[in-house]
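Visitor: Predicted structure and sequence below. I'll ask about it afterward.
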Amino acid sequence: MIHIAMVEDDTELADVLTQYLSKFNICVTNYEDPFIALSAIALKEFDLIILDLTLPGLDGLEVCKELVTKYDIPIIISSARSDIADKVIALELGADDYLPKPYDPRELEVRIKTILRRFNKQMPKALDEVKEIFTLDEERQEIKKNGKFIKFTPAEFQIMSLMCKRKGFVVSRYDILDSCDFLNSDEDSGSIAVIINRIRHKIEEDSKKPEYFITIRGVGYKLVE
């Protein structure tokens, strides 16, 4: 099993990433406080560190500097800070990758795998064996379930495409309206709920008891696997 230390004060994001990565035999221990994180990393063995830059009490770049100075552990910066200077400084300090938020958890998993292979870490076999149920190919405008192509209308595709990109995260109705420009032109769409119901008929065993495209009451929707 791969052991990762995450330094992230966004607990919702940390929970989503922890649950997602666990499917790939990756155990994540999250620390909201950077000082506690530094103490824990000094005492325990980790294969990789995922580090946010905006942290309470201590800037993430300072944490990165201390980690690089003391340990030979690969670091992925996971940050919402868009300033190119932060990215340059982090990489110059010795971080191995910089992943701007928001991102697809799948991308994080691939980057972890790539970096650990570069560091000659032994990757668990399960990491390559786990397959996603839903796959999105934006170039071909295709979405497949367990390798089988599903035909969607333009509005259905845009919504399902958004959900695939935000897999594991809650997507609000506002996010859907803002991202999907085919909604108004889709025939007999009526509402987002109607389109989502059509999607469920195509991807669920029982559309009335969805396992994958679930409703988070009062908040929005989530695609889970």
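Guide: Everything's here; your move.

Visitor: Please make it C-alpha for all contacts and neighbour counts, starting now.
Guide: Fine.

Visitor: And the closest residue in space to residue 213 that isn't next to it in sequence, how close does it get to residue 22?
Guide: Once flanking residues are discounted, residue 213 sits nearest to residue 223: 4.7 Å by CA to CA, 6 or more residues apart in numbering. Per CA to CA, to the nearest Å, residue 223 is found 17 Å from residue 22.

Visitor: my guess is the residue nearest to residue 213 contacts residue 162, does it?
Guide: No: in this structure, residue 223 is not within contact of residue 162 by CA atoms under 8 Å, at 9.6 Å.

Visitor: quick one, which of the two is more surrounded?
Guide: With neighbours defined as other CA atoms under 10 Å, residue 223 and residue 162 compare such that residue 223 has more, 21 against 18.

Visitor: Tell me which residues touch residue 35, please.
Guide: By CA atoms under 8 Å, 6 or more residues apart in numbering, the contact set of residue 35 is residue 58.

Visitor: Residue 200: neighbour count?
Guide: 20.

Visitor: what do you get for residue 11?
Guide: If you count neighbours by other CA under 10 Å, residue 11 ends up with 12.

Visitor: list the contacts for it?
Guide: By CA under 8 Å, 6+ apart, the contact set of residue 11 is residue 32.

Visitor: From residue 42, how far off is the spatially most central residue of the chain?
Guide: Closest to where the C-alpha atoms of the chain average out (CA atoms, centre = their mean) is residue 105, at 1.9 Å. Distance check for residue 105 against residue 42: by CA to CA, it reads 27 Å.

Visitor: next, the one to line up against it:
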Amino acid sequence: MSSERVLIIDDEPQIVRFLRPSLTAAGYEVVVAVTGGEALKAAATQSPDVIVLDLGLPDMDGKDVIRELRSWSKIPIVVLSARDREAEKIAALDLGADDYINKPFGIGELTARLRTALRHAAQKSGEQTRLKAGALDVDVLGHAVTLAGKPVKLTPKEFELLAVLVRNSGRVLTHRQILTAVWGPAHTEDLQYLRVFIGQLRQKLKPSAQAPDYILTEPGIGYRFNAEIG
């Protein structure tokens, strides 16, 4: 059972009535805010471990809540919204949201995403430098990658790209975030360049059609490193 505190920021009573008992049953302590102003106060005074945020709030846009929170807090944020346009998702993620789920949604998916966001936050606080997932072993500090015990030869840029994905394991990274981290702010529009490198990495990490996918595509948004491989 979880003991983390989750702050729900949503002004739809039916969503709150569904989420509060569902998350309580999953072991979370639940705090609710229905406006952006209440949310920012609760985030500062209630010490939530993770936030579930709707973008459509009565007093301010949810993206402004993300922007304000990220000016002082690293609390993981999972956006839960009916806005399904790619531009909205990209904007929220670029501002610092950790994940994005469309309404309608399943509670199983939401709790899984919350666990991933919390795990990522814990890893980031200690900085993720070693990751084992399935047959893959990535040693970021040692600049070494093995697959099924065999060394994987990567170019310096391929390794840098993989390291960014690994450090953010389970989190959706937008094209812009990845390009800025690996190639710098002057290359934020070089999507084809990124696709080529992602393709090369996938080929080296997926030697056969039956092998698992370590790098997942979020269509129109970016990529997510999949560490949920046994």
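Guide: Nice, thanks for sending it over. The shown structure was predicted, so the numbers you read here are calculated from the model rather than taken from an experiment.

Visitor: Could I get the TM-score for this pair?
Guide: The TM-score (TM-score structural alignment, normalised by the length of structure 1) is 0.52; 121 aligned residues with a CA RMSD of 1.1 Å.

Visitor: ok, back up a step: what lines up with the residue nearest to the centre of structure 1 in structure 2?
Guide: By TM-score structural alignment, residue 105 of structure 1 lines up with residue 107 in structure 2.

Visitor: Spatially, what comes nearest to that match if we skip its sequence neighbours?
Guide: Distances taken as CA to CA, 6+ apart place residue 22 nearest to residue 107 of structure 2, at 7.3 Å, with adjacent residues excluded.

Visitor: Residue 134 of structure 1 too?
Guide: Of all residues beyond its chain neighbours, the one nearest residue 134 of structure 1 is residue 145 (4.6 Å), with distances taken as CA to CA, 6+ apart.

Visitor: Equivalent analysis for residue 59 of structure 1, please.
Guide: residue 53 is the one closest to residue 59 of structure 1 (CA to CA, 6+ apart), at 6.0 Å.

Visitor: Need the three-state assignment for the one you found.
Guide: Classification of residue 53 of structure 1 using DSSP: H, G, I helix; E, B strand; the rest coil returns coil.

Visitor: My understanding was that it contacts residue 83; is that so?
Guide: No: in this structure, residue 53 of structure 1 is not within contact of residue 83 by CA under 8 Å, at 11.4 Å.

Visitor: who's more crowded, these two?
Guide: Applying other CA under 10 Å to residue 53 of structure 1 and residue 83 shows that residue 53 carries more neighbours, namely 23 against 8.

Visitor: Which residue in structure 2 aligns with that one?
Guide: With TM-score structural alignment defining the correspondence, residue 53 of structure 1 maps onto residue 55 in structure 2.

Visitor: Likewise for residue 18 of structure 1?
Guide: Matched to structure 2 by TM-score structural alignment, residue 18 of structure 1 sits across from residue 20.

Visitor: Quick one: residues contacting residue 213 of structure 1.
Guide: 200, 221-224.

Visitor: Make JSON lines out of these and add secondary structure.
Guide: Shown next, in JSON lines, are these (three-state DSSP):
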{"residue": "200", "secondary structure": "helix"}
{"residue": "221", "secondary structure": "strand"}
{"residue": "222", "secondary structure": "strand"}
{"residue": "223", "secondary structure": "strand"}
{"residue": "224", "secondary structure": "coil"}
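
Visitor: tally of neighbours for residue 110 of structure 1?
Guide: Neighbours of residue 110 of structure 1 (other CA under 10 Å): 11.

Visitor: For structure 1, just list every one of the strands.
Guide: Under the criterion DSSP state E, structure 1 contains strands at 2-7, 26-31, 48-51, 75-79, 97-100, 134-137, 142-145, 148-149, 213-216, 220-223.

Visitor: would you list those in JSON lines and tack on distance to residue 121 of structure 1?
Guide: As requested, the strands of structure 1 are arranged in JSON lines below (distance: least, CA to CA, whole Å):
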{"stretch": "strand 2-7", "distance to residue 121 of structure 1": "9"}
{"stretch": "strand 26-31", "distance to residue 121 of structure 1": "13"}
{"stretch": "strand 48-51", "distance to residue 121 of structure 1": "10"}
{"stretch": "strand 75-79", "distance to residue 121 of structure 1": "14"}
{"stretch": "strand 97-100", "distance to residue 121 of structure 1": "16"}
{"stretch": "strand 134-137", "distance to residue 121 of structure 1": "27"}
{"stretch": "strand 142-145", "distance to residue 121 of structure 1": "32"}
{"stretch": "strand 148-149", "distance to residue 121 of structure 1": "34"}
{"stretch": "strand 213-216", "distance to residue 121 of structure 1": "36"}
{"stretch": "strand 220-223", "distance to residue 121 of structure 1": "31"}
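
Visitor: Show me the one of the ones you listed that comes nearest residue 87 of structure 1.
Guide: strand 97-100 (6.6 Å; CA to CA).

Visitor: Now do the buried residues in that closest one.
Guide: 97-99 (16 or more other CA atoms under 10 Å).

Visitor: Could you single out the nearest of those to residue 68 of structure 1?
Guide: Nearest to residue 68 of structure 1, judged by CA to CA, of these is residue 97 at 13.1 Å.

Visitor: surely the closest one meets residue 87?
Guide: No: with contact defined as CA under 8 Å, residue 97 of structure 1 does not reach residue 87; the gap is 9.0 Å.

Visitor: so who does residue 77 of structure 2 touch?
Guide: Counted by CA under 8 Å, 6+ apart, residue 77 of structure 2 has contacts 50-53, 66, 96-99, 117.

Visitor: Can I get these in CSV including distance to residue 183 of structure 2?
Guide: Output for the contacts of residue 77 of structure 2, formatted as CSV (distance: CA to CA, whole Å):
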residue, distance to residue 183 of structure 2
50, 30
51, 31
52, 32
53, 31
66, 25
96, 19
97, 22
98, 21
99, 23
117, 26
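
Visitor: Counterpart of residue 120 of structure 2 over in structure 1?
Guide: Taking TM-score structural alignment, the alignment pairs residue 120 of structure 2 with residue 118 from structure 1.

Visitor: sorry, back to before: identify the residue of structure 2 aligned to the residue nearest to residue 213 of structure 1.
Guide: Aligned by TM-score structural alignment, residue 223 of structure 1 pairs with nothing in structure 2.
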